[in-house]
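Trainee: Dropping the sequence and predicted coords here.
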Amino acid sequence: MSSLSPLTPTSPASPLRPDAPARSASPMAARSVRLALCFCPLLLVAVWGLTNQRVMYEGAVRLATADPWWLLAGLGFTCLGWVAASCVRQGALPERLPPGLLLASQFAAGAANHALPAGIGAHAVTLRFLRGRGVPLDRATASLALYSLVKPVAKTLVLLVFVAVSPAGRRLGELIPDARILLVAAIALTVAALVLAVVRPLRRPVTGLLRTALADARLLHSRPCRVLALWGGAAAMPLLQACTVASVGAALGLPVPWPEVVVAFLAAGTAVGAVPAPGGLAVDAALVFTLAAFGSPVAVATATVIGFRVLTDWLPLLPGALVLSALIRSKVL
């Protein structure tokens, strides 16, 4: 008995010793992953800058001779665009979100949007933000779907209004979506319906998402403040972007009136905005073509689009990446 007594005090502690390193390793692993996520946006910025040195140099040279006051006005319209995006995000969700953090998340989402096409980066950042605010996954996903649906609908309605009141609408030509685009959209919807009908594992989550989205949409449209934030912000976003293009054009001497620049931007974005290209490359090409069709020299139209991307994408890229890293580090995302 005496030989066993020294082991009895240590026997309860002995099974705890192998678990102690595991417990300490878990926070270290989480910290390593968090640091990697913090530096990932900065790495993306560096890679993008190295692979686009010529474009950045040409844009900087052309903008060096531009009117700085008009460029400052374009920067102001760009900042208002993040406010409008925050309004749409809030309008698509019944729960109230902290305005400051919501605005910061949308600023950071702009930097993340350069890594993935078709707005996937921005949606991923917003989804992480909503989950961190305690929003259930189905409601957060439904708000992203509503956001993605309202934006093109509002943009098309604004375009139709400008086409109706502006003589530039007669000169749009093939940039306005015609029956072929509607046919492609109908085929895509039919294929999606067939996939849902055949693949049973997808049916339950998709029908649950649709049920939640419809319930939230009914609830949101019963609140005037949410309706104003959702549809007002969605209509303001393309108008503010178009005003940025017009401001840069005025700074560079673009010989196209302001209303026609707005119509050109809305038409280009509506016609080819669904193309999944990072940074809106297809929209940029269509915008240059439309401005040239409206009477602008190709060089000036190209410089205007480059200046637009400098103000809306390239200039906020590094600050947006820093904000994204800060939000990840503070566990907001």
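Mentor: That came through fine.
Trainee: Going by C-alpha atoms from here, please, whenever you check contacts or count neighbours.
Mentor: OK.
Trainee: Residues touching stretch 271-287, excluding its own?
Mentor: Stretch 271-287 is touched from outside by 113-118, 175-177, 264-265, 268-269, 305, 313, with contacts defined as C-alpha atoms under 8 Å, 6 or more residues apart in numbering.
Trainee: Which stretches in the chain count as helices?
Mentor: 19-51, 53-64, 68-91, 99-112, 120-132, 137-165, 179-198, 200-220, 224-227, 233-252, 258-272, 281-293, 298-309, 317-329 (DSSP state H).
Trainee: ranking the ones you listed by burial, who's on top?
Mentor: Across these, the average number of neighbours (mean count of other C-alpha atoms under 10 Å) peaks for helix 233-252, which reaches a mean of 25.
Trainee: How far away from the center of its chain is that helix?
Mentor: Centre-to-centre, helix 233-252 and its host chain are 17 Å apart (C-alpha atoms, centre = their mean, to the nearest Å).
Trainee: then this one, side by side with the first:
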Amino acid sequence: MTAQLLLRRSLLRRLPLRRILCLLPVALVVVVAVRHRDVLAEGIGRLASAEWPWLLAATGATCLTWVAAAVTRQGAVVDRLPGLRLLVTQFAAGAANHLLPTGLGASAVNLRFMTVCGLSPARSSAALALYLLAESVARVGLLAALLITFPDALRLGPLLPAGVWGPLLTAAGATAAVAAVLLVCVRRLRAVVSSFLRTALGEARSVHARPSRALALWGGSLAFPVLQASGLVLVGLALGLQVPPAHIALAYLAATVAVALVPTPGGLGSVEAALVVALVAVGGPVTVATAVVLAYRIITVWLPLLPGALTLGALVRWKII
């Protein structure tokens, strides 16, 4: 009888917490939407005057980004992950990524998903690191290729003011110095980092020993930013932005790389500003560039945000994450 009472009390204590975790993403969506209500209203107004076939194509490209993310994450691990649950998790992770500081939401969701699927925390972390590395290399590589192909398309002055390099280099140097000192002085931290690196290198070798996994990892990593940039190109066509598609793609990649280190939820605010500046830097009028960016963010962020948050809550409730 005592054991049954203890079990019942334990279940009662757990139930409110799980309900809170299920409802928390929706509450965060409401908070974010209220804070950005002016941008949201203006973006919806811009969509009303756009050509709908191009907008539908942009929506399709946005949906395909979740497929690309799922393919890349499968490519980062040797183990077979459940395909449908992996895809749904990427949709939910996208919402989490817009509600928490840059990258933390999606990383937390995917770490939890891989752990539930049976991977150890060390292997899950190694797979996440490999995914982030591959996606970053692909994004920067595409940007470099476009800059080489169209060297005069982007005026870097407005995007990266002259005085920005000093603080950036100083911050990077200080961070590297602090990390080096900590590794030298703290034995336990050094042991943890060494263990993680061994696990990560082992996972990377295992993945690249299987051609299908390597193809999924790098193919998905390339497809993801290409699809994102394609969405912006299609919205530009819908709103009559008189800029060549390749230059719009270049502007998108430059802007997203420039704001990668800005600790705002999903880049809300910082991404919009950087995209407008980048589109102007490749020759777009300010008013049209602003309209394109607002419409693009409505499609890629705001429309999926509430369904993604509801999906995230459901995945928590069903213990998939």
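Mentor: Noted; the coordinates are in hand. If you're wondering where the values come from, they're calculated on a predicted model, not measured in any experiment.
Trainee: Work out the TM-score between the chains.
Mentor: Here the TM-score for the pair of chains, by TM-score structural alignment, normalised by the length of structure 2, is 0.93; 317 aligned residues with a C-alpha RMSD of 2.0 Å.
Trainee: if we can go back for a sec, among the contacts of stretch 271-287 of structure 1, which one sits closest to residue 59 of structure 1?
Mentor: residue 305 (9.3 Å; C-alpha to C-alpha).
Trainee: quick one: what's aligned to that closest one in structure 2?
Mentor: Correspondence of residue 305 of structure 1 to structure 2, assessed by TM-score structural alignment: residue 293.
Trainee: Same check on residue 235 of structure 1?
Mentor: Aligning on TM-score structural alignment places residue 235 of structure 1 opposite residue 222 in structure 2.
Trainee: what does residue 96 of structure 1 give?
Mentor: Taking TM-score structural alignment, the alignment pairs residue 96 of structure 1 with residue 80 from structure 2.
Trainee: so that match touches residue 74, yeah?
Mentor: Yes. Here residue 80 of structure 2 reaches residue 74: they are 7.2 Å apart, a contact under C-alpha atoms under 8 Å.
Trainee: Just give me the neighbour total for residue 255 of structure 1.
Mentor: Residues lying near residue 255 of structure 1 (other C-alpha atoms under 10 Å) number 17.
Trainee: what do we get in structure 2 for it?
Mentor: Under TM-score structural alignment, residue 255 of structure 1 pairs with residue 242 in structure 2.
Trainee: before we move on, what about residue 279 of structure 1?
Mentor: So, by TM-score structural alignment, residue 279 of structure 1 is matched to residue 266.
Trainee: Please apply the same query to residue 295 of structure 1.
Mentor: Mapped onto structure 2 by TM-score structural alignment, residue 295 of structure 1 lines up with residue 283.
Trainee: got a list of what the residue lying closest to the match of residue 279 of structure 1 once chain neighbours are set aside touches?
Mentor: Take residue 266 of structure 2 and drop its neighbours on the chain: the residue closest to it by C-alpha to C-alpha, 6 or more residues apart in numbering is residue 98, 3.8 Å away. If you count contacts by C-alpha under 8 Å, 6+ apart, residue 98 of structure 2 has them with 105, 265, 266, 267, 268, 301, 305.
Trainee: Please indicate which of those residues has the highest neighbour count?
Mentor: residue 305 (26 neighbours).
Trainee: now that residue, nearest residue through space, not along the chain?
Mentor: Residue 305 of structure 2 sits nearest to residue 95 (C-alpha to C-alpha, 6+ apart), 5.2 Å away.
Trainee: Map that neighbour across to structure 1 for me.
Mentor: Per TM-score structural alignment, residue 95 of structure 2 is aligned with residue 111.
Trainee: Residue 27 of structure 2 now?
Mentor: Taking TM-score structural alignment, the alignment pairs residue 27 of structure 2 with residue 43 from structure 1.
Trainee: how close does its match sit to residue 315 of structure 1?
Mentor: Distance from residue 43 of structure 1 to residue 315 of structure 1, counting by C-alpha to C-alpha, to the nearest Å: 16 Å.
Trainee: Also residue 32 of structure 1?
Mentor: 29 Å.
Trainee: again, but for residue 218 of structure 1
Mentor: Distance, residue 218 of structure 1 to residue 315 of structure 1, using C-alpha to C-alpha: 39 Å.
Trainee: who wins for proximity to residue 171 of structure 1 among the helices of structure 1?
Mentor: Ranking these by proximity to residue 171 of structure 1 (C-alpha to C-alpha) places helix 281-293 first, at 8.0 Å.
Trainee: now that closest one and helix 298-309, what's the angle there?
Mentor: Interaxial angle, helix 281-293 of structure 1 versus helix 298-309 (axes from the mean of the first three to the mean of the last three C-alpha atoms, to 10 degrees): 140 degrees.
Trainee: okay but residue 283 of structure 2 is in contact with residue 243, surely?
Mentor: Yes. Counting by C-alpha under 8 Å, residue 283 of structure 2 does reach residue 243; the two are 6.6 Å apart.
Trainee: Return the residue of structure 1 aligned against residue 136 of structure 2.
Mentor: Match for residue 136 of structure 2 (TM-score structural alignment): residue 152.
Trainee: cool, and residue 109 of structure 2?
Mentor: Under the alignment (TM-score structural alignment), residue 109 of structure 2 maps onto residue 125 of structure 1.
Trainee: Confirm for me that that match is in contact with residue 102.
Mentor: No. Residue 125 of structure 1 is not in contact with residue 102 according to C-alpha under 8 Å; the separation is 10.8 Å.
Trainee: Between the two ends of stretch 306-314 of structure 1, how far is it?
Mentor: Stretch 306-314 of structure 1: ends 10 Å apart by C-alpha to C-alpha.
Trainee: contacts for that stretch?
Mentor: By C-alpha under 8 Å, 6+ apart, the surrounding residues in contact with stretch 306-314 of structure 1 are 59, 63, 74, 75, 78, 110, 111, 244, 245, 248, 279.
Trainee: same deal with stretch 190-201 of structure 1?
Mentor: Stretch 190-201 of structure 1 is contacted by residues 202, 203 when judged by C-alpha under 8 Å, 6+ apart.
Trainee: which ones are touching the match of residue 305 of structure 1?
Mentor: 232, 272, 275, 276.
Trainee: Turn these into JSON lines, columns for distance to residue 214 of structure 2.
Mentor: Converted to JSON lines, the contacts of residue 293 of structure 2 look like this (distance: C-alpha to C-alpha, whole Å):
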{"residue": "232", "distance to residue 214 of structure 2": "28"}
{"residue": "272", "distance to residue 214 of structure 2": "33"}
{"residue": "275", "distance to residue 214 of structure 2": "32"}
{"residue": "276", "distance to residue 214 of structure 2": "35"}
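Trainee: what's near enough to touch residue 239 of structure 1?
Mentor: Counting by C-alpha under 8 Å, 6+ apart, residue 239 of structure 1 has contacts residue 262.
Trainee: Next one: it from residue 48 of structure 1, what distance?
Mentor: Distance of residue 239 of structure 1 to residue 48 of structure 1, computed by C-alpha to C-alpha: 28 Å.
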